[in-house]
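> The sequence isn't on hand, but the structure is:
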């Protein structure tokens, strides 16, 4: 939950399922109690319901990790395959902050985020998720929550429109609003996260007549 000057707005309700599809997300602020309640977003709206106001577009969000399949869903968004669909994972190193000890993925990757280790933000029990300081796993679509837990002053400014390069209308009853996601301007990785390349053999499936690594691959 995120509290604004006039009430509470659920960011997860605003962003659900959207960020994982692409870099531009169109959302509408909704009340934390019901989507038929009057809007309590800081921009006002004159007591309009979500169906009666203009949308908020959040630009620059990073989608969940995955490999493009070349297919698109009914909304025209690219369909991604999770890396663990084909590849096994390894036990996470709880202290590493760079890729100097890695052999297959992310070689040379470091972080530019203080003394935080990789698993400070990434869920070591589920690589398709992020993790809050409380230990709660969250989807990449909720990454604003991850940023907000440490960057409170910046997020307070963001929710009140003073941070994030907002353009458009304060009053959503008048017109739409466009703003940047945290990751549109800030990246915890240095150099910037590179495209994932499949470099080691698929996991050892046995179903449907698949061969094991010892048996070789065609």
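Great, that's in hand. Predicted, not measured: the structure shown is a model, and the values here were computed from it.
> drop to CA atoms for contacts and neighbour counts, all remaining ones
Noted.
> tally of neighbours for residue 137?
The burial count assigned to residue 137 is 19, neighbours taken as other CA atoms under 10 Å.
> Now do the buried residues in the longest helix anywhere in the chain.
Counting residues, the longest helix found in the chain (DSSP state H) is helix 152-159. Residues 154, 155, 156, 158, 159 are the ones in helix 152-159 that count as buried (16 or more other CA atoms under 10 Å).
> another one to put next to it:
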């Protein structure tokens, strides 16, 4: 019985060997064919061309040095001192020009956060930490890191957030405010992208059930 099993095994292995050689030509497996016909890439993998039109600054956080988008040039109302020529406390009143009324703070409990938690009322071109230290608008992620420390550690290591262009070097990562509205950082609920399934009308009808 053992001899018969051994013979069957040998015949089976021989058949597999002959079949693979016949199907793959000179290769005995798919992996052999991939290895044999693959052509090594001798070019340079880089995202520099994709980043050419983006204003970037270099930062170093711990052992990580990488690029992030310049922020102040993207803020329409910057520099703030063009309007905030004196402290906010002196500008308040019924006759004061009203601006930023479209902004609603939906970030943390009102007992824990207000505008002055992040904005420096004495120097409006700067943000400020919980301990009162100035932070440049380009480095606003440092404010977020005070409370969202685990996300910050993941971000600076490259695990959290999106890249500005591709994954090829140089590394250029979006910051918190490139994805999240700092005044209302939670994303709105939305349907996941679906292919060849229910239409938008059918999904909307399903909301009532």
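Sure thing, it's come through. Keep in mind that what you see is a predicted model, and the values were worked out from it rather than measured.
> what's the TM between chain one and chain two?
Scored against TM-score structural alignment, normalised by the length of the second structure, the superposed chains reach a TM-score of 0.48; 123 aligned residues with a CA RMSD of 3.5 Å.
> Quick check: which helices or strands does the very next helix or strand once past the longest helix of the first structure pack against?
Moving toward the C-terminus from helix 152-159 of the first structure, the first helix or strand encountered (DSSP states H and E) is strand 167-168. Applying 3 or more CA pairs under 8 Å, 6 or more residues apart in numbering; DSSP states H and E, we find strand 167-168 of the first structure packed against strand 177-180.
> Following the chain past the strand it packs on, name the next helix or strand.
Using DSSP H and E, the first helix or strand after strand 177-180 of the first structure is helix 182-185.
> Mind giving me the packing neighbours of that following helix?
Under the contact criterion of 3+ CA pairs under 8 Å, 6+ apart, helix 182-185 of the first structure touches no helix or strand at all.
> Buried residues, that helix. List them.
Under the neighbour-count criterion of 16+ other CA under 10 Å, helix 182-185 of the first structure has residue 182 buried.
> so after it, what's the next helix or strand?
Next in sequence after helix 182-185 of the first structure, counting helices and strands by DSSP H and E, comes strand 189-190.
> Pull out the buried positions in the helix or strand encompassing residue 60 of the second structure.
Using DSSP H and E, the element containing residue 60 of the second structure is strand 56-61. Buried positions in strand 56-61 of the second structure, judged by neighbour count with 16+ other CA under 10 Å: residue 56.
> buried residues in the helix or strand just after it?
Beyond strand 56-61 of the second structure on the C-terminal side, the first helix or strand identified by DSSP H and E is strand 64-69. Using 16+ other CA under 10 Å as the burial criterion, the residues of strand 64-69 of the second structure that qualify are 66, 67, 68, 69.
> Not counting sequence-adjacent ones, nearest residue to the last one?
This points to residue 69 of the second structure. residue 56 (4.5 Å; CA to CA, 6 or more residues apart in numbering).
> if I read this right, that neighbour contacts residue 67, doesn't it?
Yes - the criterion here is CA atoms under 8 Å, and residue 56 of the second structure meets it with residue 67 at 6.0 Å.
> ok, how many other residues are close to the nearest residue to residue 24 of the first structure once chain neighbours are set aside?
Spatial nearest neighbour of residue 24 of the first structure, excluding adjacent residues (CA to CA, 6+ apart): residue 59 at 4.6 Å. Neighbour count of residue 59 of the first structure, defined by other CA under 10 Å: 20.
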